[in-house]
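Trainee: give the three-dimensional model of this entry:
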Amino acid sequence: MRYAIAAALVVAVSGCATAPGAAPARPAVQQVVLDAEDEAILKTVDMFLLAIGNHDTVMLDELVIVEGVSWFQRAESGELKAVEPFMNSGMIEPDADADPFIERYWNPIVHKRGGLAQVWAPYELRDDGVQVHCGIDAIDLVYLDGAWRIASVLSSLEVGVCEALGAGTATGVRPRDGWKETPNQ
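Mentor: A predicted model of the protein is given here:
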């Protein structure tokens, strides 16, 4: 009986094995039906990413709750670094030397309840047409004064994970238009 159980475990485990050098599995594409409120939330995220990428401090001042704190975690050579805080007020400080960039996302998951919402999505950042890094954005929003506003951004900044996250093959990439940088293809 022990041998039968051991043999069954070997067969089960071997079915989970991946051939050496095989590409990592891509995340499944979620087909989620978005309602009008989800679209309003995603439109706010779109405007925020355009404002960040285009260094539009006027738009950022309208969208971002400056008292908030955002958190970023870098990964270098596959090693996660410490999570670092960033005051939201720093997002709206003008920088005359700022270089526009594109940050686009796909397969967003929207959670909402009342005046609270969160958008979780993989993203890609490009500068001068070159892929810099990818990661996950988790953007917290609050409904204030009749509009959705950005309360906090949790973001991983990872080099070498773009293909695994679906960059390049994703459909429904957002935001599409409005960049000062290289057009979003």
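Trainee: when you work out contacts or count neighbours from here on, use the C-alpha atoms and nothing else.
Mentor: Will do.
Trainee: all helices in this structure, in order from the N-terminus.
Mentor: With DSSP state H as the definition, the chain shows helices at residue ranges 2-14, 36-54, 57-63, 162-165.
Trainee: please give me every residue in contact with V64.
Mentor: V64 is in contact with 48, 88, 149-151, counting by Cα atoms under 8 Å, 6 or more residues apart in numbering.
Trainee: buried residues, stretch 63-76. List them.
Mentor: 63-66, 69-75 (16 or more other Cα atoms under 10 Å).
Trainee: for stretch 138-155, same thing?
Mentor: Neighbour-count burial for stretch 138-155, with 16+ other Cα under 10 Å as criterion, is recorded at 138-142, 148-155.
Trainee: as JSON lines, those residues with distance to Y123 would be great.
Mentor: Below are these laid out as JSON lines (distance: Cα to Cα, whole Å):
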{"residue": "A138", "distance to Y123": "10"}
{"residue": "I139", "distance to Y123": "12"}
{"residue": "D140", "distance to Y123": "16"}
{"residue": "L141", "distance to Y123": "18"}
{"residue": "V142", "distance to Y123": "21"}
{"residue": "W148", "distance to Y123": "21"}
{"residue": "R149", "distance to Y123": "20"}
{"residue": "I150", "distance to Y123": "17"}
{"residue": "A151", "distance to Y123": "19"}
{"residue": "S152", "distance to Y123": "16"}
{"residue": "V153", "distance to Y123": "13"}
{"residue": "L154", "distance to Y123": "12"}
{"residue": "S155", "distance to Y123": "9"}
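Trainee: next, the second sequence, to be compared with the first:
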Amino acid sequence: MTKAVIIILMFCSLKALAQNNEQENVRTTIETFFEGFHKQDSTVIKQVVADNIILQSIGRDKNGNTIIKSDEFSQFLKSIVSIPSTVTFEEKILGYNIQIDGNMANVWTPYEFWLNDQFSHCGVNSFQLVKMNDAWKIIYLIDTRRKEGCEY
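Mentor: Here you go, the predicted structure:
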């Protein structure tokens, strides 16, 4: 092997390792978000989101038409922390598809939502993240919600 080939192989290996580390950092950001969500801890959630985060959900109205609902982040936090202790809930993440380009990342996470140990609905979360000051922050979260067709 020539020195040039060895240098190219080393460079490619380092680049792949850096990409894997960034994917792990992005995944940790999403996992931290859900840790705060499940613990109903707004301070944990706030650590991994940007100040101007956008929250939206895609669903259907009573006539079956597609609708997009936008939520204020402060209202989202209030709703999470105000869930009574008698209510149990869990959003089970079924997988992660992480794509990164420079300081931008997208994470696609199919999920099931369980309320009081009963299946409620399923869907997919799509997170958009930006790396700011060496930390990944969620800037946009949109999800789908449905009760049927939930086999992933």
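Trainee: which one of the contacts of V64 of the first structure is nearest to V58 of the first structure?
Mentor: Top of the list for closeness to V58 of the first structure, among these and by Cα to Cα, is F48 at 11.1 Å.
Trainee: can you find the partner of that closest one in the second structure?
Mentor: With TM-score structural alignment as the criterion, F48 of the first structure lines up with F33 in the second structure.
Trainee: need the contact list for the closest residue to that match other than its chain neighbours.
Mentor: Here the nearest residue to F33 of the second structure in space, its sequence neighbours aside, is I45; by Cα to Cα, 6 or more residues apart in numbering that works out to 5.0 Å. I45 of the second structure sits next to 32-37 when contact means Cα under 8 Å, 6+ apart.
Trainee: please tell me how far I45 of the second structure sits from K137 of the second structure.
Mentor: Note on I45 of the second structure: its distance to K137 of the second structure, by Cα to Cα, to the nearest Å, is 10 Å.
Trainee: cool, N52 of the second structure as well?
Mentor: Counting by Cα to Cα - N52 of the second structure and K137 of the second structure are separated by 10 Å.
Trainee: determine the longest strand present in the second structure.
Mentor: Longest strand in the second structure, counting residues (DSSP state E): strand 118-132.
Trainee: what does that one rub up against?
Mentor: For strand 118-132 of the second structure, contacts defined as Cα under 8 Å, 6+ apart pick out 26, 103-114, 136-148, 150.
Trainee: thought W108 of the second structure was touching I100?
Mentor: No: W108 of the second structure is not in contact with I100 according to Cα atoms under 8 Å; the separation is 11.8 Å.
Trainee: tell me the contacts of the residue mapped onto L63 of the first structure from the second structure?
Mentor: L63 of the first structure maps onto V48 of the second structure when the alignment is built from TM-score structural alignment. For V48 of the second structure, the contacting residues are 29-30, 32-33, 136-138, taking Cα under 8 Å, 6+ apart as the criterion.
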